[in-house]
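J.: Could you work out the structure for the sequence below:
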Amino acid sequence: MRRRLAFVAAVLLVVTGCSQDGPQPEEASPPAASSASAPPARGSAEVVRTLTTKLKSPWGVAALPGGDLLVGSRDAGTVVRVAAKDGRRTELGSVPGVAAAGEGGLLGLAVSPDFAGDHTLYAYFTTGSDNRIARLRVDEGRPEGRRLGAPETIVRDIPKGFTHNGGRLAFGPDGMLYAGTGEGGRSELAQDRASLGGKILRMTPDGKPAPGNPDARSIVYSHGHRNVQGLAWDAHKRLWASEFGQHTWDELNLVEPGRNYGWPKAEGRAGRAGFVDPVAQWRTDEASPSGLAYAAGSLWMASLRGERLWRVPLRGTKPAAAPRAYLQGNYGRLRTVVPTDDGGLWLTTSNTDGRGDAGPDDDRLLRLKVT
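T.: Sure, this is the predicted structure:
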């Protein structure tokens, strides 16, 4: 049965030109950046604990003050609190209006920088008409399963599609809220400054254009992106993003305000005037990157189709060594990676969404020690 499903998936890839969360490489591609002449990154990444299992399509993960985690189910639209101490799960409830299909559903989660005082959770999710960002109050005093308040939409009309919905959500060190979006399968939107598709967005916690944006009237921070699902800041507060390519190159980009990252006119290192080339790139069968985090002086990139965790050590704005892969094939598809308070990582698998081989509702939240 698995071989038959794999054959059907392969046929669909040929027809569409890209897979859900994992594009198909062309038959002739040059070597990936991961095989550059620099020596590979040193250090280690070791799974020291499986915090919880039997998760259903986990996508968004947000750390609470004190270390516990909020985990969202893309397909079910629910949010659970997972205790960092023992993995105990408490259901907080469902996000109303989520319409899960394809790569859409309940995607990124982020907690307010003042969560201890305002108890506010931010969610990026797909509805019947668009992708949007809303905030909800988390009320721990209500009965289990009813602890999420009504969503208050702060951004709407982000283009949706069966694929390329983006979805990563994170607060930056400047206190502003950032979102990575996709172009919803309409590549021309990435170059359309009036569209929120194929962009990185930067906004106040109320969803308004953040001070210092390239256009004071817009929440658009950068454009020319295909499908951004990873956002992270390094020790010097520089923003990095991981991005799905189409046929040839997945990308790691250093993001600067107002810059154009090329899609659909450029994919990977094109060397074309007016476009920013990625800092690192991978063949799509080696990556299909979703989550991104910074820890131990390196960026860590979770890969879906590549089924591995990439480490990119940094020296300033450049890799200090060639990227190195960890956990290759050990846990299947890897979705979201989040730094821990003590310099480690949380990592989720993504095998129970109809495209993996784990059992029903058996994705995991793993604790990693990195050096």
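J.: Every contact and neighbour count from this point should use C-alpha atoms.
T.: Noted.
J.: what separates the spatially most central residue of the chain from residue 82, distance-wise?
T.: In the chain, the centroid-proximal residue (CA atoms, centre = their mean) is residue 229; its distance is 2.9 Å. Here the criterion is CA to CA, to the nearest Å. By it, residue 229 lies 22 Å from residue 82.
J.: so how many other residues sit close to residue 83?
T.: For residue 83, the count of nearby residues is 18 (other CA atoms under 10 Å).
J.: Could you pull out the buried residues of the longest strand anywhere in the chain?
T.: Ranked by residue count under DSSP state E, the longest strand found in the chain is strand 45-55. Buried residues in strand 45-55, defined by neighbour count with 16 or more other CA atoms under 10 Å: 45, 50, 51, 52, 55.
J.: And it, what does it pack against?
T.: For strand 45-55, the packing partners by 3 or more CA pairs under 8 Å, 6 or more residues apart in numbering; DSSP states H and E come out as strand 363-370.
J.: How far does the strand it packs on sit from its chain's centre?
T.: Computed by CA atoms, centre = their mean, to the nearest Å, the chain-centroid distance of strand 363-370 equals 16 Å.
J.: which outside residues touch the longest strand of the chain?
T.: Residues outside strand 45-55 that contact it (CA atoms under 8 Å, 6 or more residues apart in numbering) are 73, 82, 84, 86-88, 326, 360-371.
J.: before we move on, what about stretch 81-92?
T.: 51-52, 67-71, 78-80, 138, 144-148.
J.: Need the distance between the two termini of stretch 177-194.
T.: First-to-last residue span, stretch 177-194, CA to CA: 20 Å.
J.: brain fart, stretch 336-348
T.: One end of stretch 336-348 sits 5 Å from the other (CA to CA).
J.: cool, and stretch 97-104?
T.: Span of stretch 97-104 from end to end, CA to CA: 12 Å.
J.: on that earlier part again, I'd say the residue nearest to the centre of the chain and residue 293 touch.
T.: No - with contact defined as CA atoms under 8 Å, residue 229 does not count as touching residue 293 (11.4 Å).
J.: chain center to stretch 89-101: distance?
T.: Stretch 89-101 has its C-alpha centroid displaced from the chain centroid by 18 Å (CA atoms, centre = their mean).
J.: In that stretch, which residues are buried?
T.: Counting neighbours by 16+ other CA under 10 Å, stretch 89-101 gives 91, 92, 93, 94, 95, 98, 99, 100 as buried.
J.: Now show me the structure for the sequence below, then we'll compare the two:
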Amino acid sequence: MTAVLAVATLLMTAGCSSDDGGSPGGGESTAPGSTASGASPTRQAADDAPPAKGSVKVLRTVAEGLETPWGLAPLPDGDLLVSSRDEATLTRVDGETGKKTEVGEVPGVSPAGEGGLMGLALSPDYASDHMVYAYFTSASDNRIVRMLYDEQKPSGAQLGAPDTIFRGIPKGFVHNGGRIAFGPDKMLYAGTGESGDTGLSQDKESPGGKILRLTPEGEPAPGNPFPDSPVYSYGHRNVQGLAWDTKQRLFASEFGQDTWDELNAIKPGDNYGWPQAEGRSDDAAFHNPIAQWGTDDASPSGIAYAEGSIWMAGLKGQRLWRIPLKGTEASADPQAFLEGEYGRLRTVVSAGGGKLWLMTSETDGRGSPEGGDDRILEVQVS
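T.: Sure thing, here's the model as predicted:
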């Protein structure tokens, strides 16, 4: 794998594959209200870069025996809520002992290919409303729902009926997107795919191949770049990673087709090029990635921010990538960790204190599961 740092933009020249590792087919990032309180414009423009080289230490295996895990949402008490893509269930994992308790099954999920029950997010007001948001593939589309999680009810029957807040995201056997997250502005962001219909990515009337920004009720969020539209950015192929840095700037990972996977700094209203561009382009109409990888080395799903870097889970690449940041640029070559040690890596979530929750994806039909798969790991990073 060869890496070069050219100008302020990083290019990785190694070979990569599309999406979850199957066959092909498939400026400044400023969210509204994102200016950090008390920070001077000069300080914001000149972020301190982390060391060029970091480290990763796996502290423990938190849980084993998970079936097609996809989304992971840390609960306030330190436990973890995990979605099963193919079984359409939510499972609570004890953050200390790893004990697994089924919360309930989400009705209406239609798993197939890369689709099923995917991303999870807790309401910004979870302490008072106990609402869990989920992104899933139905018989007709991809949609986002919210459900009451009542811990007082018996195990397996703790989920209320899903309330669909957004529907009509195109579905396909591949490229269903699926990551959702509440931003620092308490708006709901969703990474979607173009479902294999590449023209949808450039169609601002379609929610496919986009990053969407919604209110918690599923309406287009105030301040979106296009009037009365949920679209926040477009020209994406298949976004499955969303994370914000400490300055509230949004970053997103994206699957390439045959050549380049991407990490992008997201600017509202910008066009990220697909299908006209895969990876860097000389066309000024397209926002270039801050880092790119050959598809054999990445096929990125989830990302998280910790210790001044974006940490990116690689599926086909079977490794955890560290991308150190200076502002919205990569400040040094990305580093790869855990290469091949735990297989396909699906989801990574900040656990605070320089730690991450890292979840594998060997049981998704494209891995080679061994005893104990799939797993959640607790990882210390720097």
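J.: about what we covered before: for the buried residues of stretch 89-101 of the first structure, which one is nearest residue 257 of the first structure?
T.: Nearest to residue 257 of the first structure among the buried residues of stretch 89-101 of the first structure: residue 98, at 30.6 Å, using CA to CA.
J.: State the helix or strand in which the closest one lies.
T.: Secondary-structure assignment from DSSP states H and E places residue 98 of the first structure in no helical or strand segment.
J.: Quick check: the aligned residue for it in the second structure?
T.: When the second structure is aligned by TM-score structural alignment, residue 98 of the first structure is paired with residue 109.
J.: And residue 236 of the first structure, by the same measure?
T.: The alignment partner of residue 236 of the first structure in the second structure, by TM-score structural alignment, is residue 247.
J.: Pull up the distance across stretch 370-382 of the second structure, start to finish.
T.: 29 Å.
J.: all helices of the stretch 1-150 of the second structure, in order?
T.: Using DSSP state H, counting those that start in this stretch, the helices of the stretch 1-150 of the second structure run over residues 41-45, 126-129.
J.: Ok, which of the ones you listed comes nearest residue 319 of the second structure?
T.: helix 41-45 (31.2 Å).
J.: Kindly name the residues of the first structure that line up with that closest one.
T.: Under TM-score structural alignment, helix 41-45 of the second structure has no counterpart anywhere in the first structure.
J.: Run the chain-centre distance for that helix.
T.: Worked out by CA atoms, centre = their mean, helix 41-45 of the second structure lies 28 Å from the chain centre.
J.: Check stretch 65-75 of the second structure too.
T.: Offset of stretch 65-75 of the second structure from its chain centre (CA atoms, centre = their mean): 13 Å.
J.: just stretch 63-71 of the second structure next, same as before
T.: With CA atoms, centre = their mean as the basis, stretch 63-71 of the second structure stands 16 Å off its chain's centre.
J.: likewise stretch 295-314 of the second structure?
T.: Per CA atoms, centre = their mean, the centroid offset for stretch 295-314 of the second structure relative to its chain is 9 Å.
J.: which part of the first structure lines up with it?
T.: Here stretch 295-314 of the second structure aligns to the first structure at residues 284-303, judged by TM-score structural alignment.
J.: Now for residue 54 of the second structure: which residues touch it?
T.: 322, 335, 381, 382.
J.: returning to that earlier point: isn't the match of residue 98 of the first structure up against residue 135?
T.: No - using CA under 8 Å, residue 109 of the second structure is not in contact with residue 135; the gap is 9.6 Å.
J.: can you list residues touching both of these two?
T.: When contacts are counted by CA under 8 Å, 6+ apart, residue 109 of the second structure and residue 135 have residue 117 as shared neighbours.
J.: on that earlier part again, narrow the contacts of stretch 81-92 of the first structure to those in strands?
T.: Counting by DSSP E, the part of these found in strands is 51, 52, 69, 70, 71, 78, 79, 80.
J.: which residue lines up with the second one in the second structure?
T.: This means residue 52 of the first structure. Under TM-score structural alignment, residue 52 of the first structure pairs with residue 63 in the second structure.
J.: now residue 340 of the first structure
T.: Checking TM-score structural alignment: residue 340 of the first structure goes with residue 351.
J.: how big's the offset between the helix or strand containing its match and the first structure?
T.: Using DSSP H and E, residue 351 of the second structure falls within strand 345-352. Once the two are superposed, strand 345-352 of the second structure sits an average of 0.5 Å from its aligned residues in the first structure (mean CA distance after the TM-score superposition for the first structure).
J.: Distance from that strand to the middle of the chain?
T.: With CA atoms, centre = their mean, you get 9 Å for strand 345-352 of the second structure.
J.: same deal with stretch 164-183 of the second structure?
T.: Between the centre of stretch 164-183 of the second structure and the centre of its chain there are 12 Å (CA atoms, centre = their mean).
J.: Where does it end up in the first structure?
T.: Across the first structure, the stretch matching stretch 164-183 of the second structure (TM-score structural alignment) is residues 153-172.
J.: in the matching stretch, what counts as buried?
T.: Those buried within stretch 153-172 of the first structure under the rule 16+ other CA under 10 Å are 153-156, 158-161, 163-172.
J.: Could you do stretch 329-338 of the first structure as well?
T.: So, applying 16+ other CA under 10 Å, buried residues of stretch 329-338 of the first structure: 331, 332, 333, 334, 335, 336, 337, 338.
J.: residues contacting the residue lying closest to residue 286 of the first structure once chain neighbours are set aside?
T.: In this structure, residue 286 of the first structure finds its nearest non-sequential neighbour in residue 306, 4.2 Å apart by CA to CA, 6 or more residues apart in numbering. Residues near residue 306 of the first structure by CA under 8 Å, 6+ apart: 284, 285, 286, 287, 288, 328, 333.
J.: Show the contacting residues for the third one.
T.: In this case it means residue 286 of the first structure. 303, 305, 306, 307, 308.
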